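Q: can you look at this prediction? I've put the sequence above it.
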Amino acid sequence: MGNEVWIDKIQIIEGLDQETKMLSVNSFGIYFQQQAKTDLVVHFKPLNESFSKKAMSGVKGLLFNFERDLIEEDDIEYALDIMSLFNQSPEIHLNQIEQVKQLQKVIDLVVGEYHNPNASYIMLKTLLKVLMLNLIRFWNRDFIKQDLNQKRLFQFLEMMEISFMYQTNSSYYAKQIGVSEKRLNQILKEKLNMTAKQIIQQRQITEAKRRLVKSEITIKELAFLLGFDSFSGFSRFFKKAVGESPSEFRLHYR
């Protein structure tokens, strides 16, 4: 698989500031700041959010930015672990020499494959997964203090990731979390500057794009799979969000 297939799904660059462009709003970001040989700070940018101001200060680091496609091709448990890591941990501070050495080795492997003219998509994705699994292992939930609304945000994102194909009403998620629909939207607007409906629709678009490119599903089947009552309703929804019809999108990326 040539570089042109994945080049728009991941970028690795040095430095981070307010002018740094992410691949998209709906992408993950990790920023590694090496303070010393035994001191590494790892900052996280969840989906639909930005890096904290703290990440943009201090020593120059290395930015890994990748689209959610790179984790969605694997099992749901892994994807949820990633969601947990990014949504509950603004940063991880590693100061044990073995941890730092181990993580640096994997970082070097990912960077090396990324810059390899003959880079393999499968190899790059596998190395990225190894990096993420190491970060999950080092992550200590109890060390990260969360407010109640942050926990509710995580609950919503986790449930939505599992249920968005058949539950598209925000009232369902509000009921499961134990808050009113209005309160859920207030929390999401405060944390992500989006309503529950907007986040669900964004997830539907991401899934629709993935299936249009990677599967042979018909557009009519996809419409009903994503909870739409009609083919025409789905087509209008997709074109408004993407700028082209589902069939045009599929033809373009194939």
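A: Sure, I can see it. As the structure is a computational prediction, the values presented were derived from the model and not from experiment.
Q: okay, CA-based contacts and neighbour counts for the rest of this
A: Will do.
Q: show me the helices in the stretch 101-250 of the chain, by range?
A: Ranges of helices within the stretch 101-250 of the chain are 121-138, 148-163, 170-177, 181-192, 196-214, 219-225, 231-242, 246-253, based on DSSP state H, counting those that start in this stretch.
Q: pull the distance from the first one to the chain's centre.
A: Averaging C-alpha coordinates over helix 121-138 and over its chain gives two centres that are 14 Å apart (CA atoms, centre = their mean, to the nearest Å).
Q: kindly report the same for stretch 30-44.
A: The answer for stretch 30-44 is 20 Å, by CA atoms, centre = their mean.
Q: how far does stretch 16-23 sit from the chain's center?
A: On CA atoms, centre = their mean, the centre of stretch 16-23 falls 16 Å from that of its chain.
Q: report how many residues lie close to residue 194.
A: 16 (other CA atoms under 10 Å).
Q: before we move on, the earlier item: so for residue 12, which of the helices of the stretch 101-250 of the chain sits nearest?
A: When these are compared by CA to CA, helix 121-138 sits nearest residue 12, at 11.5 Å.
Q: contacts for that closest one next, please.
A: 1-3, 6, 70-71, 81-82, 85, 99, 103, 106-107, 109-110, 113-114 (CA atoms under 8 Å, 6 or more residues apart in numbering).
Q: one step back: next, format the helices of the stretch 101-250 of the chain as CSV and append mean neighbour count.
A: As requested, the helices of the stretch 101-250 of the chain are exported to CSV (neighbours: other CA atoms under 10 Å):
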stretch, mean neighbour count
helix 121-138, 16
helix 148-163, 16
helix 170-177, 17
helix 181-192, 17
helix 196-214, 17
helix 219-225, 16
helix 231-242, 15
helix 246-253, 14
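Q: second structure for comparison follows:
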Amino acid sequence: MTAESPVPVFKLYGEAESWSRPDLLHCETIESRSRLHAWSIATHRHADLAQLLYVRSGRARARMEDWQGELRGPFLLVLPPLCIHSFAFEPDIDGEVITLALPLLKLLRQRCGSGGQGLFQRPERLLPQGVEAGWLRQLVGRLVQEYEGRATGREIALQGLLDNLAVWLLRQRLREGSAAVSSRGESLLERFLALVEVHFREHWPVARYASELGITAVYLNALCQRLVGSNTLTIVHQRLLLEARRLLLYSASSVAEIADVLGFVDAAYFARFFRRGTGCSPSEYRRSAL
């Protein structure tokens, strides 16, 4: 199977719907999801998410793009957006899956400086040993504990822990000194998603995105359908909805102020857009989360 072949695209494994969580981070044990699928995760990929699969102990058979083999913990797998992957776990597997949405990836890359653009650009297999293995085990444990709790300063603590993890990944990558290789279609999609991150509040038409990429709107739409399973406009709208949910939950701004920040001409138009995408009004969504 090549990178251009049809492969199921999920948010989390088995979930093809939009990323509904206001957090840009998701953590869960490997057991919690793989148990539901007889310890086997079929071939799939994620369009706008990256994942870290951390195993403390236990064995797994893994496939990442063209590589496949058996691994024994401790190990960490880096799965960038669009990476084709599958797993078969032993039932005694002990570890976590850490999922990062695209806006969080962008932030981590920025915070890592000039070398940060290389983060999550290619699949990686990391086998920490000795002191480094203990450090990584402790860091992931603290990250999961902070994620599952609701203590004061949770977001600040999570960001600090993720920063530490990102710097460690960057140093591992620089140590190896290898580069990412993407197909032309995947490279175009990555560039499109990067443009969406910068311009989603400006409500660019699809033709504008296509023009910036040097392709036609028809080709861009076909590319998104093939690699992501959604059309171009839906991808942009899902990014707007994600930002709207976060602002409703994590800011004191009024609905009208949020509408303005997100580039809507008025609050009524924003409310209709939000209801179409979520099934409830902005005010109802905010109340339901309190």
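A: Cool, the structure landed. The model shown is predicted, which means the values in this text are computed figures rather than measured ones.
Q: can you pull the TM-score for these?
A: Overlay of the two chains. TM-score (TM-score structural alignment, normalised by the length of the first structure): 0.74; 238 aligned residues with a CA RMSD of 4.0 Å.
Q: for PyMOL, write a command that selects the buried ones of the contacts of helix 121-138 of the first structure.
A: Command for PyMOL that selects the buried part of the contacts of helix 121-138 of the first structure, burial taken from 16 or more other CA atoms under 10 Å:
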select buried, resi 6+70+71+82+85+99+103+106+107+109+110+113+114
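Q: re the thing from before, Serialize the helices of the stretch 101-250 of the first structure to CSV and add fields for distance to residue 52 of the first structure.
A: Output for the helices of the stretch 101-250 of the first structure, formatted as CSV (distance: least, CA to CA, whole Å):
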stretch, distance to residue 52 of the first structure
helix 121-138, 19
helix 148-163, 15
helix 170-177, 27
helix 181-192, 13
helix 196-214, 21
helix 219-225, 37
helix 231-242, 28
helix 246-253, 34
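Q: find the centremost residue of the second structure, please.
A: In the second structure, the residue lying closest to the centroid (CA atoms, centre = their mean) is residue 49, at 2.1 Å.
Q: skipping adjacent residues, who's closest to that one in space?
A: residue 101 (4.7 Å; CA to CA, 6 or more residues apart in numbering).
Q: same thing with residue 205 of the first structure?
A: Here the residue nearest residue 205 of the first structure, using CA to CA, 6+ apart, is residue 238, at 6.8 Å.
Q: which one in the second structure is aligned with the one you found?
A: Aligned counterpart of residue 238 of the first structure in the second structure: residue 274 (TM-score structural alignment).
Q: ok, that match - contacts?
A: Counting by CA under 8 Å, 6+ apart, residue 274 of the second structure has contacts 241, 280-282.
Q: ok, it to residue 59 of the second structure distance?
A: 44 Å (CA to CA, to the nearest Å).
Q: can I assume residue 13 of the first structure is in contact with residue 62?
A: Yes - counting by CA atoms under 8 Å, residue 13 of the first structure touches residue 62, with 6.0 Å between them.
Q: what sits against residue 112 of the second structure?
A: Neighbours of residue 112 of the second structure in contact, by CA under 8 Å, 6+ apart: 163, 166-167.
Q: looking at the residues you listed, spot the one nearest residue 256 of the second structure.
A: Nearest to residue 256 of the second structure, judged by CA to CA, of the contacts of residue 112 of the second structure is residue 163 at 33.5 Å.
Q: what about residue 19 of the first structure, distance to residue 29 of the first structure?
A: Distance from residue 19 of the first structure to residue 29 of the first structure, by CA to CA: 15 Å.
Q: okay, the two: which has more neighbours?
A: More crowded of residue 19 of the first structure and residue 29, by other CA under 10 Å: residue 29, with 24 against 6.
Q: what's the counterpart of the more buried one in the second structure?
A: Aligned partner of residue 29 of the first structure by TM-score structural alignment: residue 51.
Q: with adjacent residues omitted, what lies nearest to that match?
A: Once flanking residues are discounted, residue 51 of the second structure sits nearest to residue 99: 4.5 Å by CA to CA, 6+ apart.
Q: wasn't that neighbour part of a strand?
A: Yes - Residue 99 of the second structure: assigned to a strand according to DSSP: H, G, I helix; E, B strand; the rest coil.
Q: what's the spacing between it and residue 53 of the second structure?
A: 9 Å.
Q: more neighbours, these two?
A: Using other CA under 10 Å, the more surrounded residue of residue 99 of the second structure and residue 53 is residue 99, with 20 against 17.
Q: report the contact partners of that one.
A: Going by CA under 8 Å, 6+ apart, residue 99 of the second structure touches 25-27, 49-52.
Q: now swap in residue 112 of the first structure and tell me
A: Residue 112 of the first structure touches nothing, counting by CA under 8 Å, 6+ apart.
Q: could you redo the last one with a cut-off of 10 Å?
A: 106, 119, 124 (CA atoms under 10 Å, 6 or more residues apart in numbering).
Q: please apply the same query to residue 177 of the first structure.
A: So residue 177 of the first structure contacts 151-153, 155-156, 159, 171, 184 (CA under 10 Å, 6+ apart).
Q: ok, so of those, who is nearest residue 251 of the first structure?
A: Of all the contacts of residue 177 of the first structure, residue 251 of the first structure sits closest to residue 159, with 32.3 Å by CA to CA.
Q: what lines up with that closest one in the second structure?
A: With TM-score structural alignment as the criterion, the equivalent of residue 159 of the first structure in the second structure is residue 195.
Q: skipping adjacent residues, who's closest to its match in space?
A: Using CA to CA, 6+ apart, the closest residue to residue 195 of the second structure is residue 209 (7.3 Å).
Q: and the gap between that neighbour and residue 75 of the second structure?
A: For residue 209 of the second structure, the distance to residue 75 of the second structure - CA to CA - is 39 Å.
Q: quickly find the element holding the nearest residue to residue 61 of the first structure once chain neighbours are set aside.
A: Spatial nearest neighbour of residue 61 of the first structure, chain neighbours left out: residue 33 (4.4 Å); criterion: CA to CA, 6+ apart. Assessed by DSSP states H and E, residue 33 of the first structure sits inside strand 27-36.
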